[in-house]
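Asks: Dropping the sequence and predicted coords here.
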Amino acid sequence: MRIPALIKHLVAVSVALCLFISIGQAQTSDLVSGKSLRVCADPANYPMSTKEGTGFENKLAEMFAAKLELPLEYSWYPMATGFIRNSLRANKCDVVIGYAQGHELVLNTNHYFTSAYTLVVPKDGALADVDTLADERLKGLRLGVVAGSPPATHMARNGLIGKARPYNLVVDRRHESPIINMLDDLKAGELDGAILWGPISGPLIQNDYSEMSVTPLLKETLPPRLFFRITMGVRQGEKVWARKLNSLIRRNQDEINAILLDAGVPLTNEFGTGLLGQEN
């Protein structure tokens, strides 16, 4: 008569397991607001996000809120040390609009665009057609680069570090603007070129430094890579929410691309080997 007892025990364990899984899923889902699209963003990270709503990530957030038929709500925190801990993980929002693929601090959605580092030089200068850091014309020149960024390794490999001018990587943009400082130094002739992340350089040159040209560095084959796939970041474990965002990305990719291209973001294919729509 032990068999019926065993069956009852197995049924009880199965029910308990199902309840545990259901409760776990409910707790995960409950962290995401159903009343608004809650976004964490840097209030002074132009051209990506601003408190005034002028960044391209602001435009993407507005588009996603409209698709979800929810009001848009922001929680502001500088994109510096502690950003995820003090925003997304603190449950002050449910999504970060732009985050590099593969970052362990968040659960990444599918990527919604790929871009690359770029070389910025005077549009009418002798370097306007340079498209690789191995180009001999760059030797001995003064190049600006964000300290610790991937292009610095390529510069060292090609003997370009000697006269390079480093600019800070992690700052509170409400008080410091190293990228603007770099471009101003280039405009003033204190630099011969600047190496910047494309989603920053493209919009800035389009809007504020029209005398400069932006060339994506798509020919660098040695590591570290200079192209990155950008996703949205949600809390670890919130897979249902991530799948919902993935669906929105998939169904609205053309509209996403249009917003980014209009902002001046250089979009590449997902392997960083050609500009979107211009591959050979």
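Replies: Looks like it came in fine. Residues are numbered from 1 along each chain as shown.

Asks: okay, CA-based contacts and neighbour counts for the rest of this
Replies: OK.

Asks: quick one: contacts for residue 192?
Replies: 121, 141, 142, 143, 186 (CA atoms under 8 Å, 6 or more residues apart in numbering).

Asks: putting a second one here so we can go through both:
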Amino acid sequence: MPAWVKPFCAAVFAALLMPAGPGAAQTSDLVSHNALRVCADPANFPMADDKEQGYENKLAEFIAAKLEIPVAYTWYPMATGFIRNTLRANKCDVVMGYAQGHELVLNTNHYFTSAYTLVVPADGPLSTVDTLSDPALKGVKIGIIAGSPPATHMARNGLLGDAKAYNLVVDRRYESPVIDMLDDLAAGTTGAAVIWGPLAGPLVKKDYPGLTVTPLTKETLPPRLFFRITMGVRQGEKVWQRKLNSLIRRNQAEINEILSEAGVPLLDDMGTQLLEAAK
């Protein structure tokens, strides 16, 4: 052990045992006070990218403005090792979008709820379909991300035999399964696609005017197809978590506006219906 480690550890231990005086504020030594340090994938549009064009980029700018500090990014592909090499390595302090309940991070309160969606040609015979049990989907070649929750529903309804599977875990710098799914659907190679709404909604709004996106809010059997999205911070950093919770609570309307403008389907907390602003 280096000579400086023992006295440093002793000092830290003593500080932890020292009672805080009246009105003393808790602080998190690992969280930067000079910038909103964001962990993000450099090629994860429409959520975020290194051109800062995604809605999570806009959300980060909004939160940073409220904190009166600039945004600083640590870029790393959102695949195996993402949290270990970014948040846990103290290279950044927040992941802007993370599913509620994931043990790798400490979740803030959720700031939106969304669901998987069915994407089909807007002028086609499937445009009114809103459940995966609809008989109209029988025999249709449906694009699906392999291993994603809707695959179980498709199997239950006998739809996997005709499905086209796309990879689940990829490096978006080199492969874009959701873009491939939408391109195939637009070209008529497939007849429908089941895609996570916060990806499908913005991409269709931006580049696929001939397609329509329908949230799958009527599925009652497991697994659930809706998820509450939070910001993720390091485990144990409760002060930082509470600060972000306060910002979310006080600015929810503005956050909803950023997401709605991007095209994200926003649902109520139970994932059963679209919020008015998102209709």
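Replies: Thanks, I have it. Computed from a predicted model, the values in this text were never measured in an experiment.

Asks: now, which of the contacts of residue 192 of the first structure lie within helices?
Replies: The helices, defined by DSSP state H, take in residue 186 from those.

Asks: possible to save the contacts of residue 192 of the first structure as JSON lines with distance to residue 131 of the first structure and neighbour count?
Replies: Below are the contacts of residue 192 of the first structure laid out as JSON lines (distance: CA to CA, whole Å; neighbours: other CA atoms under 10 Å):
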{"residue": "121", "distance to residue 131 of the first structure": "11", "neighbour count": "26"}
{"residue": "141", "distance to residue 131 of the first structure": "15", "neighbour count": "15"}
{"residue": "142", "distance to residue 131 of the first structure": "17", "neighbour count": "20"}
{"residue": "143", "distance to residue 131 of the first structure": "14", "neighbour count": "26"}
{"residue": "186", "distance to residue 131 of the first structure": "18", "neighbour count": "21"}
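
Asks: buried sites along stretch 172-187 of the second structure?
Replies: 172, 176, 177, 178, 181, 182, 184, 185, 186 (16 or more other CA atoms under 10 Å).

Asks: contacting residues around the second one?
Replies: Translated: residue 176 of the second structure. By CA under 8 Å, 6+ apart, the residues touching residue 176 of the second structure are residue 170.

Asks: Next one: it from residue 164 of the second structure, what distance?
Replies: Using CA to CA, to the nearest Å, residue 176 of the second structure is found at 15 Å from residue 164 of the second structure.

Asks: Over to the fifth one?
Replies: Distance of residue 181 of the second structure to residue 164 of the second structure, given as CA to CA: 9 Å.

Asks: shared neighbours, those two?
Replies: Jointly contacting residue 181 of the second structure and residue 164 under the rule CA under 8 Å, 6+ apart are 143, 144.

Asks: from what I can see residue 120 of the second structure touches residue 187, true?
Replies: No - Residue 120 of the second structure is beyond contact range of residue 187, at 11.6 Å (criterion: CA atoms under 8 Å).

Asks: Report the mean deviation for the lengthiest strand in the first structure after fitting onto the second structure.
Replies: For the first structure, the longest strand by residue count, based on DSSP state E, is strand 113-122. Mean deviation of strand 113-122 of the first structure from its aligned counterpart in the second structure after superposition (mean CA distance after the TM-score superposition for the first structure): 0.3 Å.

Asks: Tell me how far residue 247 of the first structure lies from residue 36 of the first structure.
Replies: Taking CA to CA, one finds residue 247 of the first structure at 18 Å from residue 36 of the first structure.

Asks: Could you do residue 149 of the first structure as well?
Replies: For residue 149 of the first structure, the distance to residue 36 of the first structure (CA to CA) stands at 35 Å.

Asks: got a list of what residue 112 of the second structure touches?
Replies: Residue 112 of the second structure makes contact with 228, 229, 230, 256, 266, 267, 269, according to CA under 8 Å, 6+ apart.

Asks: Could you pull out the strands in the first structure for me?
Replies: Using DSSP E, strands in the first structure cover 37-41, 44-45, 49-50, 72-76, 96-100, 107-108, 113-122, 143-146, 165-167, 193-197, 212-216, 227-234.

Asks: Fine by me, thanks again.
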